[in-house]
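>>> mind folding the following:
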Amino acid sequence: MTGMTFSQIVHMDCTAYAWAMGNLALHMLMRMAEGVAGSAAWLGRGLSCVCAQRRESDARPSFDLTLAQEECLQRLQSRIDVAYDSSRPEHQEALRALWHAAFPEEELHGLISEQWKEMGWQGKDPSTDFRGGGFISLENLLFFARNYPKSFQNLLQKQEGDRSMWEYPFAVAGVNITFMLIQMLGLQAVKPRMLIGAIFLKLLSENESAFDLLYCIAFKLMDQQWLSMRASYMDFNTVMKSTRRQLERELLLEDVTRLEDMPSFNLLR
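A predicted model of the protein is given here:
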């Protein structure tokens, strides 16, 4: 079980997931006993997305959309449907751009390189980690790096707060956040079935970059939750649940008419 990839663990059902996490905990203790210092190559395998666990309270009537909202949803869904393809030049360029945004002073030796572990990918080939979030998860990371570079670097370098010795790997956590938001907002349905999804589509119709911006907010909020909970490796799923609940609460606030009105937006610099 310890050889499974991040994306395989994400899509397991709850019973199998609990069993996997028990085995993973045992594996982690074994690695600690061997004196391994928490490398991203194996840390990432322990991350799973809370969004894969459905709740009965999520089932709600669908909401009608305006023509503008419907068009925005379709454009976003077309992005979500794109898998990362390492043979496509535009995907290769986006990955290189992400590296240069993250490490502007360090030359990248190749799209398959041990260097990628510095960013928190599981191995030397990031393409294997995009299966859980698709190409949009790379676009999210790149949007974050370009639009909020200080916050991006703070998270990448773990520069703020009293950090755990067993930290979450940055890039794999980013893919997890993309997947969580897609599920939380019900973006793969023809119409939103939850109020939170309907609210978001209204925001999206007024700001085409709303999903990318919400991603940045969610990443910063997740890290804040991580620090406030004094979390470590095996607490990641609990942190993700807390992050999702806080995002839902803020999006439902009456005075939030745009994402910049969310209290957590202030976490971005």
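
>>> going forward, measure contacts between C-alpha atoms and count neighbours the same way
OK.

>>> quick check: end-to-end length of stretch 222-236?
End-to-end distance for stretch 222-236: 9 Å, by Cα to Cα, to the nearest Å.

>>> hang on, I meant stretch 117-126
Across stretch 117-126, the terminal residues are separated by 9 Å (Cα to Cα).

>>> which residues does that stretch contact?
With Cα atoms under 8 Å, 6 or more residues apart in numbering as the test, stretch 117-126 has contacts from 40-45, 102, 111-116, 129, 156, 169-172.

>>> go with 10 Å
Residues outside stretch 117-126 that contact it (Cα atoms under 10 Å, 6 or more residues apart in numbering): 5-6, 39-45, 84, 86, 95, 98-99, 102-103, 110-116, 127-130, 138, 156-157, 168-175.

>>> and this one, please, so the two structures can be compared:
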Amino acid sequence: MSNSEKESIRHRLGKGKKLTNEIPTKVEDDDDDKKEEQEQGNPIEHAIAAVVEYVGYFFAKLSKFLSSKFTDVNEENDGKLETKLSESGLETMVYIRSRLDVKYDETQREHVDMLKILWRSCFDEDGVEFPLASKSSSSSLAASERQQQPRLGHASEKWKDMGWQGTHPSTDLRGCGVFALENLVYFSQTRKDLFKVLVEKKNGKRSDWEYPFAAAGVNVTHELTKLLDVDGIIRNGSVDETLRVDKCVVGFLELVRRRRTTSSSNNNNDNDSSINGGSSFRRKEAFVAAFHELYCDAFEILDQEWLLAEATYMEFPKVLERTIRVKTREKLERFAEEVRGLHNE
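Have a look, this model is predicted:
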């Protein structure tokens, strides 16, 4: 520690004494003893100051060391990574963003079929039939004209039992489009038991004012895409290849890579470097599957956090934020640290 720093600490710990440039003109016999006492001050205060300074020095060194280990981390930019995403990484994020732009359309059989899958997952055991599309009230319309009319049917009060806020899911799907529906369908088909448990709120002591399951699912999709900053990838209509990205984005792309590796090992004839349609389809399948799995995990954590907090409906935003912004982020950042650790070995 420099003399100037020591002097600064002494003055800060002093008892309100003002600094002075006056030079004493007279020195008494006991001036040396008094001067020594003034310099020493309170020994406990000096000891505390010394410890604080040492600890601060130690952590500054540790922070510098960690920064050198993760050379892409820019401390002045909130821990984001100054990195150039790979072509595969860019393709992943752009594709997910594009799925958010696909609006639910009842004239598309694929979209209606997804609703049927959800309906069967929830109500088949009750024997409740899927609500049929409403027919045109005008018999004078030609068949071709009727086919062009939007199918505004499938409305039912039973949709509310699944946790949609209205009598038809399309109202809730306006924000994230059909991608939120895809997430729910994947959940219902790959984790059937957990899906039923969460829909029917079977676990734990539940609140009298429960969160609506399906609407919560749309919110999980929305928050995950915000966490991954999919909107930040496209700048002025083009892809920015030198984006600053959070560690959680790197972690998510590692999940995609592992998913593709698993898929490739199960399809020995697949060549990821090829540009044929089959390979492209499998790449996109890996993108979406990795997001779906992250979605299912987040939804399970959401319910656990809800029960732990003994939350009510009005507290849902806080529970959702803790689930995505804390728990899910921590998970993805661990993956990112594993990757960067391997690269620096």
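
>>> tm score of chain vs chain?
Here the TM-score for the pair of chains, by TM-score structural alignment, normalised by the length of the first structure, is 0.70; 203 aligned residues with a Cα RMSD of 2.3 Å.

>>> ok, now which ones touch Ile301 of the second structure?
Residues near Ile301 of the second structure by Cα under 10 Å, 6+ apart: Tyr295, Leu307, Val319, Leu320, Arg322, Thr323, Ile324, Lys327, Thr328.

>>> give me the aligned partner of the fourth one over in the first structure.
Okay, so that is Leu320 of the second structure. Counting by TM-score structural alignment, Leu320 of the second structure lines up with Met240 in the first structure.

>>> count the neighbours of its match for me.
Met240 of the first structure has 27 neighbouring residues, counting by other Cα atoms under 10 Å.

>>> next: the one 3 residues further on.
A count of nearby residues for Thr243 of the first structure, using other Cα under 10 Å, gives 24.

>>> make sure it is actually in contact with Met229.
No: here Thr243 of the first structure lies out of contact with Met229, judged by Cα atoms under 10 Å, at a distance of 11.3 Å.

>>> give me the common contacts of the two.
In contact with both Thr243 of the first structure and Met229: Asp223, using Cα under 10 Å, 6+ apart.

>>> name all residues that make contact with Gln232 of the second structure.
No, residue 232 of the second structure isn't Gln; it's Gly. Met93, Val94, Arg97, Lys226, Val239, Asp240, Leu243, Arg244, Val245.

>>> which of the residues you listed ranks first by neighbour count?
Tallying neighbours with other Cα under 10 Å puts Met93 at the head of those, with 23 neighbours.

>>> got the contact list for the alignment partner in the first structure of it?
In the first structure, the residue paired with Met93 of the second structure is Leu73, using TM-score structural alignment. When contacts are counted by Cα under 10 Å, 6+ apart, Leu73 of the first structure touches 65, 67, 79, 187-192, 200-202, 204-205, 208.

>>> only whichever of those residues are buried, select them in ChimeraX.
Here is the ChimeraX command that selects the buried residues among the contacts of Leu73 of the first structure (16 or more other Cα atoms under 10 Å):
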select :65,187,188,191,192,200,201,202,204,205
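
>>> all helices of the stretch 51-200 of the first structure, in order?
For the stretch 51-200 of the first structure, the helices defined by DSSP state H, counting those that start in this stretch cover 67-80, 89-102, 135-147, 149-157, 170-184, 195-206.

>>> so which of the ones you listed is nearest Met222 of the first structure?
With Cα to Cα as the criterion, Met222 of the first structure lies closest to helix 170-184 of these, at 8.7 Å.

>>> against Phe195 of the second structure, how distant is the residue nearest the centre of the second structure?
Residue closest to the average C-alpha location in the second structure (Cα atoms, centre = their mean): Leu227, at 3.5 Å. Look at Leu227 of the second structure and Phe195 of the second structure: by Cα to Cα, they are 23 Å apart.

>>> repeat for Asp208 of the second structure
To Phe195 of the second structure, Asp208 of the second structure is 20 Å away according to Cα to Cα.

>>> compare these two (neighbour count), which wins?
Higher neighbour count among Asp208 of the second structure and Phe195: Phe195, with 23 against 9, using other Cα under 10 Å.

>>> which residue packs closest to Val239 of the second structure, ignoring adjacent ones?
Ile233 (6.0 Å; Cα to Cα, 6 or more residues apart in numbering).

>>> ok, Lys80 of the second structure next?
Asp246 (4.6 Å).

>>> what's near enough to touch the aligned residue in the first structure for the one you found?
Aligned by TM-score structural alignment, Asp246 of the second structure pairs with Met194 of the first structure. Met194 of the first structure makes contacts with Ser57, Asp58, Ala59, Arg60, Pro61, Ser62, Phe63, Met184, Leu185, Gly186, as judged by Cα under 10 Å, 6+ apart.

>>> and the last one, what does it touch?
With contacts defined as Cα under 10 Å, 6+ apart, Gly186 of the first structure is in contact with Asp58, Met180, Pro192, Arg193, Met194, Leu195, Ile196, Gly197, Ala198, Phe200.
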